[in-house]
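# Return atomic coordinates for the entry below.
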Amino acid sequence: MEHELTGVEIFPHIRIVMGIIIGMGITRLLAGIARFVQHPARESISTIHLAWVATMLLMLVHFWWWEVALYDVRHWSFGVFFFLIIYTIVLFLMSVLLFPDDIREYASYEDFFLNRRKWFFGLLASTLILDVVDTYIKGETHFDAYRMELLVSTPVFFILCLVAMRTANRKFHLAMVAINMIYEAVWITTLFNTPN
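From the prediction side, this is the model:
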C-alpha cells in the first residue's frame, strides 16, 4: 500500500524552496551592503535607500519566521505551493530593486530607487494582498486571529503604497520607510512575545 504524505511531511519540502528564494533576497541585500563597506567612496549613501534595505531585511526574516505557521496546513495542493513561491519571488524582486546589477544611468541608488518606485511600491502593495491570502491558507482559526489586523493595516498600507508610487517627495518617502520599519518591528516584537 502506497503511503500518502501528510501536510507535516510535505511542508519541509515546500519550506526548502521558499528558503532558497528568501535566502537569495537576503544574499542580494547583504552583498549590496558589502559594496558600501568595500568601496565607501564609490557610492553615495542614502538614508531612504538604506532604510528600505534594513526594512527589507527585516521583512524577509519576518516572512521566514511567519511561514512556520504553515505546519498547521493539512491539505496541500500545487496551487497553494505555487502561490507561496510567487509570494517569495515578489519579496526577492523587491530586494533586487534595492540593489540592481547596474545603476550607471542613475546618479545614485536613491536616484534609481525613486525612479523605479512604481515597481517597488507596486510589489510592496501586492505583498499586502498576498499576505491576506497567505493568512487564509493557514486556516480559519489563524485568519480569525489576525482579521482585525488585516482589515486595518492592509488598506492603510495599500493606500500609502499608491501614494508612494505617484510621488518622489523625499520627506514622504522617509516617513513611509519609517512607518513601515516601525510597524514591522512592533509586529515582530508582538509575535515573538506571544506564546504559541
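# can we go C-alpha only for contacts and neighbour counts from here?
Will do.
# Give me the buried positions along the longest helix anywhere in the chain.
Scanning the chain for the helix with the most residues, using DSSP state H, yields helix 7-38. By 16 or more other C-alpha atoms under 10 Å, the buried positions in helix 7-38 come out as 11, 14-15, 18, 21-26, 28-30, 32.
# Dump these into JSON lines; add distance to Ile48 as well.
Supplementary listing: those in JSON lines, determined by distance: C-alpha to C-alpha, whole Å:
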{"residue": "Phe11", "distance to Ile48": "37"}
{"residue": "Ile14", "distance to Ile48": "34"}
{"residue": "Arg15", "distance to Ile48": "32"}
{"residue": "Met18", "distance to Ile48": "28"}
{"residue": "Ile21", "distance to Ile48": "25"}
{"residue": "Ile22", "distance to Ile48": "22"}
{"residue": "Gly23", "distance to Ile48": "23"}
{"residue": "Met24", "distance to Ile48": "22"}
{"residue": "Gly25", "distance to Ile48": "19"}
{"residue": "Ile26", "distance to Ile48": "18"}
{"residue": "Arg28", "distance to Ile48": "18"}
{"residue": "Leu29", "distance to Ile48": "15"}
{"residue": "Leu30", "distance to Ile48": "17"}
{"residue": "Gly32", "distance to Ile48": "15"}
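# any idea which of those residues is closest to Ala107?
For Ala107, the nearest member of the buried residues of helix 7-38 is Gly32. The distance, counting by C-alpha to C-alpha, is 16.5 Å.
# Wait, that closest one touches Leu97, no?
No: here Gly32 does not reach Leu97: they are 11.0 Å apart, not a contact under C-alpha atoms under 8 Å.
# what residues are up against Ser46?
When contacts are counted by C-alpha atoms under 8 Å, 6 or more residues apart in numbering, Ser46 touches Tyr109, Glu110.
# What's the separation between Met23 and Val17?
I think there's a mix-up here, since residue 23 is Gly and not Met. When distances are taken as C-alpha to C-alpha, to the nearest Å, Gly23 and Val17 turn out to be 10 Å apart.
# for comparison, sequence B:
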Amino acid sequence: MTANCSIRHGKFMWSIDIHLASSTEVHRTIDKKQPADDIGNVLSSRRSSVAKIKVYLFTPYLFMISPFEYIVILISIVLGMGITQILSGIAGIVQRWNNVALYWPHTLWVLLVFVFHIQEWWITYELRTYEYWRLPVFLFIILYPVNLFILARLLFPLRWSRNATDLKIFYFENSGKLFAFVLSLSVLSIVQNLFIGGSSLSQQIAQMIVATVAAILVVFKLRQPWLHQLVVIVFLIATIIAFALQWDVLLIVNKK
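Take a look at the predicted model:
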C-alpha cells in the first residue's frame, strides 16, 4: 500500500511516498541488493526544485526472531560462560607464570574442553530445522552446555594461591570430578543423538568408548600418571580423527 503527499517549503516542493512493505517485498528488496538510497533516503536532483522521499514503514512482525534463534540465545550464553572460565584460567596462569608449574596432560584437557565448547556451539546450528520445541526438550538439550561449563570450571583453581601452584597436584586432586563430568557428557551426547539427532548406537561407538574409559577411571579411582597421559593423548587423537571424518558434516553453507 502506497500513499503520496506533497509539502511546499519556500521554493522547494517535497514529494513523499509512504510505502507499507510486506515481508515478501522486504525479502525481495534484500535479495536484489538494491542500493541503499532506494530505502529511506532522500532522492534529490540538482536541476529540480522537487525532492522525493520514499519512506518504508515495516510491520512489527517482520522483526520477530524464530523459535530456534530464541532457544539458541540461552545455549550461547552458557557456552560463552564456559569459554570465559577457560580464557580467564589461561590468563591467570600467564599472570602468575613464574609461580605456576604446568602439567601437560592438564594443558591438553584445557585445549580439549575449549574445543568441545566450540564444537557444541557449532553443531547447535543443526537444531534450526527442529519444529516443535517444548520446555522439557530444551532443558535436556541445555544440560550438555551446563556440564561443559562445570567441566571448564574444574580445570582451574577456584582461588589462586600466592605461593607456587603445581597443576599436576591440582589435576590429580580433581581428576575424579573431571572424569565424572566427562562421563556425564558422553552419556548426554549418546542420548541426545539417539532421540534428537536420529543416530543409532552403532554410529556412536566412539562416545561409548569414552564413557567406558571415564567410568573406569572414576569407579576404580585410578591415579597412575602414565594412564592419564595415555588417556588424554588418545582423546586428543580421537577428536582430530573425528573432525577429519566429519569434515563435510561439520559444514555450514551460506545459501543466498
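# coming back round to it: same for the longest helix of structure 1, what does it pack against?
Under the contact definition 3 or more C-alpha pairs under 8 Å, 6 or more residues apart in numbering; DSSP states H and E, helix 7-38 of structure 1 sits against helix 47-66, helix 78-98.
# contact partners of the last one?
Helix 78-98 of structure 1 is touched from outside by 14, 17-18, 21-22, 24-26, 28-29, 49, 52-53, 56, 60, 109, 113, 116, 120, 123-124, 127, 130, 134, 137, with contacts defined as C-alpha under 8 Å, 6+ apart.
# His9 of structure 2 matches what in structure 1?
The equivalent of His9 of structure 2 in structure 1 is absent (alignment by TM-score structural alignment); it sits in a gap.
# His9 of structure 2 - how many residues pack around it?
When neighbours are defined as other C-alpha atoms under 10 Å, His9 of structure 2 has 8 of them.
# do the same with Phe156 of structure 2
Applying other C-alpha under 10 Å, I find that Phe156 of structure 2 has 22 neighbouring residues.
# residues contacting it?
Applying C-alpha under 8 Å, 6+ apart as the definition, the contact partners of Phe156 of structure 2 turn out to be Gly89.
# I'd like to know how far the aligned partner of it in structure 1 sits from Asn180 of structure 1.
In structure 1, the residue matched to Phe156 of structure 2 (TM-score structural alignment) is Phe99. Shown here: Phe99 of structure 1 relative to Asn180 of structure 1, a distance of 19 Å by C-alpha to C-alpha.
# Equivalent analysis for Met59 of structure 1, please.
Separation of Met59 of structure 1 from Asn180 of structure 1 (C-alpha to C-alpha): 10 Å.
# Mind telling me what Phe82 of structure 1 corresponds to in structure 2?
When structure 2 is aligned by TM-score structural alignment, the residue opposite Phe82 of structure 1 is Leu139.
# same question, His173 of structure 1
Mapped onto structure 2 by TM-score structural alignment, His173 of structure 1 lines up with His228.
# so its match touches His106, yeah?
No: with contact defined as C-alpha under 8 Å, His228 of structure 2 does not reach His106; the gap is 9.6 Å.
# okay, now Phe179 of structure 2: neighbour count?
21.
# In a helix, it, correct?
Yes: the assignment for Phe179 of structure 2 (DSSP: H, G, I helix; E, B strand; the rest coil) places it in a helix.
# Let me see the contact set for it.
Phe179 of structure 2 makes contact with Ala214, Ala215, Leu217, Val218 under the criterion C-alpha under 8 Å, 6+ apart.
# which residues does the most centrally placed residue in structure 2 contact?
In structure 2, the C-alpha closest to the average C-alpha coordinate belongs to Trp121, at a distance of 2.8 Å (C-alpha atoms, centre = their mean). With contact set as C-alpha under 8 Å, 6+ apart, Trp121 of structure 2 has these partners: Ile75, Ser76, Leu79.
# In structure 1, which of those still touch?
Contacts conserved in structure 1 for those, counting by both residues aligned by TM-score structural alignment, their matches' C-alpha atoms under 8 Å: Ser76, Leu79.
# Make TSV from the contacts of Trp121 of structure 2 and add distance to Ala101 of structure 2 to it.
Formatted as TSV, those follow (distance: C-alpha to C-alpha, whole Å):
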residue	distance to Ala101 of structure 2
Ile75	34
Ser76	33
Leu79	28
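# before we move on, back to that, neighbour count for His228 and His106 of structure 2, which is higher?
In this view His228 of structure 2 and His106 are compared by other C-alpha under 10 Å, and His106 has more residues nearby, 21 against 17.
# pretty sure the more buried one is touching Lys168, no?
Yes: under the criterion of C-alpha under 8 Å, His106 of structure 2 lies in contact with Lys168, with a separation of 7.3 Å.
# Around the alignment partner in structure 1 of Val213 of structure 2, count how many other residues there are.
Taking TM-score structural alignment, Val213 of structure 2 has Leu160 as its aligned residue in structure 1. Other residues lying near Leu160 of structure 1 total 16 when counted by other C-alpha under 10 Å.
# Leu160 of structure 1: helix or strand, and which one exactly?
In this structure, Leu160 of structure 1 sits in helix 147-166 according to DSSP states H and E.
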